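Asks: missing the sequence, but the structure's below:
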């Protein structure tokens, strides 16, 4: 009996290793699908928002409190992306084969789910408030006027926080964003790479947009903080577009039957 059991275990071992490798490859592919969905949706709705801003007089409300409805649309779209992505991609695959890492669903597999979500929401809200203050302080240190332009600087800080911190908190959690802020790069995590690129290109776009403010062109769109906000939104869109360009060919190659044939 002992010899039979050992022989069965030996025979099952190669199959088990093969199945683990298959599940790992499937998880990588599904992670790419999730990122392709997130970035693809952003590449559709964000250019629409910018087109509405640039072809209407609403562009000049970027630095005013009347810009909050646009920020609200961005918040709703980011939350909608997370809900659709986790419901139709992540949870479906967890039910079918358990391939996804639980980090893609914040607090889904933990006990006391409601308490964990409340704790995560409070932590994310506190982080967002802190980062708004940090962005405001950095803008002042770079030359923004504290008293005469405080409304404009505050709205720019809110916009930057919505484009950089909020998506990371929604999709990966506050702890992940804190680690990114302190310089810890995501390893072998394509969704973390997307969030990191969003932060980098959004801030780079805001910094690059500041170069046109001191130029003596006397254009209305040169007023603070319109160029910086425009650059931030363009950088955010560019980051998602780059991820689509990077991920979609890989998915196409994986799903192409001819690419999977061995060349002898």
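Replies: Yep, that arrived. Just so we're clear, the structure is a prediction, and the values are computed from it rather than from any experiment.

Asks: from here on, contacts and neighbour counts on C-alpha atoms
Replies: OK.

Asks: what about residue 251, helix or strand, and which?
Replies: helix 226-255 (DSSP states H and E).

Asks: quick one, helices of the stretch 51-200 of the chain?
Replies: Taking DSSP state H, counting those that start in this stretch as the criterion, the stretch 51-200 of the chain carries its helices at 68-85, 91-97, 113-141, 150-171, 174-181, 190-209.

Asks: ok so, going back, for the helix holding residue 251, packing partners?
Replies: helix 2-54, helix 150-171, helix 190-209 (3 or more CA pairs under 8 Å, 6 or more residues apart in numbering; DSSP states H and E).

Asks: kindly recompute the last result at 7 Å.
Replies: Where contact means 3 or more CA pairs under 7 Å, 6 or more residues apart in numbering; DSSP states H and E, helix 226-255 is packed against helix 2-54, helix 190-209.

Asks: this is the other structure I want to compare:
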């Protein structure tokens, strides 16, 4: 969970820039290797692992750069063990369990919603659960990692923070869910394509929505920052 010693705007910019760089290439790799066709299968788990590792790396960088408890200087070298030890100290078992329970519950909610929208309960239950896990990893996991389980409950209750980083995480949810929803439109079309099978279009749409949200958030951040800079300049003239 992020502390108050960082700048939300700078953290948000770093998060969006890195995500906007690697996500399109990752999706392109899925296309070129036809790995996107594995959506809904156990073979798709490496995609989840990649997303989780990417989020962990972004979290680690933000903590290392903005957290007061770690002082890093290039002249001192890369103190890997001290960094690992620091993150191990930050892990609280109870909070970790709460996060896991909340994410599991959210995945079950997505599963039920998918069924209500037409996903088969018995014949495609494994595919639907894998899709639910993908949505959870793309939306709830970043909130859980960067801001904690309390923020997840606030998001679910419609309570939104005003800082830049919270807005970025909110855009993640909005665009990811929108992308998954738009992906469902091609499933009933009679094009007879292999990629029209549930949940391939929705999974791909969710990934594309996540990628678009990073670009949108980045533009939004720069627009707000430039607007504030203009106001400050005009104020001190």
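Replies: That came in fine, so what should we check first? Note that the structure is predicted; figures quoted are calculated from it, not measured.

Asks: quick TM-score on the pair, please.
Replies: Here the TM-score for the pair of chains, by TM-score structural alignment, normalised by the length of structure 2, is 0.83; 218 aligned residues with a CA RMSD of 2.8 Å.

Asks: switch the helices of the stretch 51-200 of structure 1 over to a markdown table; also include distance to residue 248 of structure 1 and mean neighbour count.
Replies: Putting the helices of the stretch 51-200 of structure 1 into a markdown table (distance: least, CA to CA, whole Å; neighbours: other CA atoms under 10 Å) gives the following:
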| stretch | distance to residue 248 of structure 1 | mean neighbour count |
| --- | --- | --- |
| helix 68-85 | 16 | 16 |
| helix 91-97 | 20 | 13 |
| helix 113-141 | 31 | 16 |
| helix 150-171 | 20 | 23 |
| helix 174-181 | 25 | 18 |
| helix 190-209 | 13 | 21 |
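
Asks: save these as JSON lines, and put in distance to residue 218 of structure 1 too.
Replies: Shown next, in JSON lines, are the helices of the stretch 51-200 of structure 1 (distance: least, CA to CA, whole Å):
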{"stretch": "helix 68-85", "distance to residue 218 of structure 1": "26"}
{"stretch": "helix 91-97", "distance to residue 218 of structure 1": "53"}
{"stretch": "helix 113-141", "distance to residue 218 of structure 1": "22"}
{"stretch": "helix 150-171", "distance to residue 218 of structure 1": "19"}
{"stretch": "helix 174-181", "distance to residue 218 of structure 1": "37"}
{"stretch": "helix 190-209", "distance to residue 218 of structure 1": "16"}
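
Asks: residue 156 of structure 2 matches what in structure 1?
Replies: Under the alignment (TM-score structural alignment), residue 156 of structure 2 pairs with residue 181 in structure 1.

Asks: what residue of structure 2 takes the place of residue 159 of structure 1?
Replies: Using TM-score structural alignment, residue 159 of structure 1 pairs with residue 134 in structure 2.

Asks: go on, residue 147 of structure 1?
Replies: That one, residue 147 of structure 1, aligns with residue 122 by TM-score structural alignment.

Asks: next, residue 84 of structure 2: secondary structure please.
Replies: helix (DSSP: H, G, I helix; E, B strand; the rest coil).

Asks: number of residues surrounding it?
Replies: 11 (other CA atoms under 10 Å).

Asks: likewise for the one 3 residues further on?
Replies: By the other CA under 10 Å criterion, the neighbourhood of residue 87 of structure 2 contains 13 residues.

Asks: quick one: stretch 173-189 of structure 2 aligns where in structure 1?
Replies: Going by TM-score structural alignment: stretch 173-189 of structure 2 matches residues 199-215.

Asks: can you list the residues that contact the matching stretch?
Replies: 164, 222-224, 227-229, 231-236, 239 (CA atoms under 7 Å, 6 or more residues apart in numbering).

Asks: returning to that earlier point: tell me the contacts of the match of residue 159 of structure 1?
Replies: Counting by CA under 7 Å, 6+ apart, residue 134 of structure 2 has contacts residue 48.

Asks: what's the distance between it and residue 48 of structure 2?
Replies: According to CA to CA, to the nearest Å, residue 134 of structure 2 and residue 48 of structure 2 sit 7 Å apart.

Asks: circling back to that earlier point, going by distance to residue 7 of structure 1, which of the contacts of stretch 199-215 of structure 1 wins?
Replies: residue 239 (53.0 Å; CA to CA).

Asks: which one in structure 2 is aligned with that closest one?
Replies: In structure 2, residue 239 of structure 1 lands on residue 213 (TM-score structural alignment).

Asks: distance of that match relative to residue 122 of structure 2?
Replies: Counting by CA to CA, the gap from residue 213 of structure 2 to residue 122 of structure 2 is 33 Å.

Asks: centre of the chain to stretch 197-204 of structure 2, how far?
Replies: Distance, stretch centre to chain centre, for stretch 197-204 of structure 2: 18 Å (CA atoms, centre = their mean, to the nearest Å).

Asks: please name the nearest non-neighbouring residue to the alignment partner in structure 2 of residue 39 of structure 1.
Replies: Aligning on TM-score structural alignment places residue 39 of structure 1 opposite residue 16 in structure 2. In this structure, residue 16 of structure 2 finds its nearest non-sequential neighbour in residue 214, 4.9 Å apart by CA to CA, 6 or more residues apart in numbering.

Asks: quick check: the one you found vs residue 24 of structure 2, distance?
Replies: In terms of CA to CA, residue 214 of structure 2 sits 10 Å off from residue 24 of structure 2.

Asks: equivalent analysis for residue 57 of structure 2, please.
Replies: 18 Å.

Asks: before we move on, the earlier item: give the contact list for the residue nearest to residue 16 of structure 2.
Replies: When contacts are taken as CA under 7 Å, 6+ apart, residue 214 of structure 2 is in contact with 16, 19, 20.

Asks: including distance to residue 169 of structure 2 and neighbour count, could the residues you listed go into TSV?
Replies: As requested, the contacts of residue 214 of structure 2 are exported to TSV (distance: CA to CA, whole Å; neighbours: other CA atoms under 10 Å):
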residue	distance to residue 169 of structure 2	neighbour count
16	10	23
19	12	20
20	14	20
